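>>> Give me the fold of what follows.
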Amino acid sequence: MPHIVVDYSDTLSAAFDRRDFGLALNPLVAGLLEASIDTCKTRFRRIEEACIADGSPDHAMVHIELAILSGRTPEAKRDLSRAVLDLARNHVPVPADTTLTLTVDVTELDSECYSKQVLTSQS
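Take a look at the predicted model:
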């Protein structure tokens, strides 16, 4: 926790530095949630095909989903969503003649049902 998934249009693949964004995103999220950065797990998924708005190829999107443990106030989740949106705005370039839509959704993992185990190799 948190689990972060970043879906992005394939038209952004060349210009969107995903590693740089992830390296900025993880400490931001960890700080706002008062969590260890070691708990942040960010995955990127390229969207090969999407129909955005009228379907024209000059539309692109980035959608960021943050799944966090339950128990945070609505204000804390709103602040997290807005901070992540601001970060994305500064890290995702808008290609020429393109309309880019950035969205963030914060969902909760049920603390009662969430399980985790970290394994390390034995040398």
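>>> Please count neighbours and contacts with C-alpha atoms only from this point.
Will do.
>>> Quickly find the element holding Thr42.
Assigned by DSSP states H and E, Thr42 falls within strand 41-47.
>>> Quick check: which helices or strands does that strand pack against?
Secondary-structure packing of strand 41-47 (3 or more Cα pairs under 8 Å, 6 or more residues apart in numbering; DSSP states H and E): strand 3-9, helix 18-33.
>>> want to put them side by side, so please do this one too:
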Amino acid sequence: MPNITVDFSAAMDADFDKAAFAEALHVSVVEIAAAKPEACKTLFRRAGITAYGYEDPVEQRHAVVHVTIGLLAGRTDETKVKLTEAVLELLREHVPGGEGVVLHASAEVRDLDPSYRKLEWE
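Got it, this is the predicted structure:
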């Protein structure tokens, strides 16, 4: 915990500085949600096709990025809102807009289910 997933359109792959975004995001999660740095884990998932409205996805005139942060229960709604706002600002910093491409960015912070368990090994 926290478990962070970043889903993003393939069209933005080359311009998205994922390493710098993850580093800055982990700092924000530690500062805002009182997580431990060594607990921050981020998984990036590249979507080959992103569809928007009725437009042809092949044209790639729209790109989507959505960040989901799963935290152990106990954070206030205020903390969650502050964190999602920080995520959107970090996306603005680390994902440059492309000519003729509209970027749709979103984020959510959710509580992990009480059944959540973690396993580590080498």
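>>> ok, back up a step: output the helices and strands packed on strand 41-47 of the first structure as a markdown table; include the columns distance to Ala50 of the first structure.
Listed next are those as a markdown table, based on distance: least, Cα to Cα, whole Å:
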| stretch | distance to Ala50 of the first structure |
| --- | --- |
| strand 3-9 | 8 |
| helix 18-33 | 19 |
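>>> Which of the ones you listed sits closest to Ala67 of the first structure?
strand 3-9 (5.1 Å; Cα to Cα).
>>> and Ser106 of the second structure, what pairs with it in the first structure?
Correspondence of Ser106 of the second structure to the first structure, assessed by TM-score structural alignment: Thr103.
>>> Help me confirm that that match is found in a strand?
Yes - under DSSP: H, G, I helix; E, B strand; the rest coil, Thr103 of the first structure falls within a strand.
>>> which residues touch it?
Applying Cα atoms under 8 Å, 6 or more residues apart in numbering to Thr103 of the first structure gives the contacts 61-64, 85.
>>> Kindly recompute the last result at 10 Å.
Going by Cα atoms under 10 Å, 6 or more residues apart in numbering, Thr103 of the first structure touches 6-7, 61-65, 81-82, 84-85, 88.
>>> Could you save these as a markdown table and add columns showing distance to Phe16 of the first structure and secondary structure?
Output for these, formatted as a markdown table (distance: Cα to Cα, whole Å; DSSP: H, G, I helix; E, B strand; the rest coil):
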| residue | distance to Phe16 of the first structure | secondary structure |
| --- | --- | --- |
| Val6 | 11 | strand |
| Asp7 | 12 | strand |
| Met61 | 12 | strand |
| Val62 | 10 | strand |
| His63 | 13 | strand |
| Ile64 | 14 | strand |
| Glu65 | 17 | strand |
| Ser81 | 20 | helix |
| Arg82 | 20 | helix |
| Val84 | 16 | helix |
| Leu85 | 15 | helix |
| Ala88 | 10 | helix |
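>>> ok, of those, which come out buried?
Buried by 16 or more other Cα atoms under 10 Å: 6-7, 61-65, 81, 84-85, 88, out of the contacts of Thr103 of the first structure.
>>> Taking the residues you listed together, which two end up most distant?
Maximum distance among these (Cα to Cα): 16.3 Å, for Met61 and Ser81.
>>> Relative to the second structure, what is the average displacement of the strand holding Thr42 of the first structure?
Its matched residues in the second structure lie on average 0.5 Å from strand 41-47 of the first structure after superposition (mean Cα distance after the TM-score superposition for the first structure).
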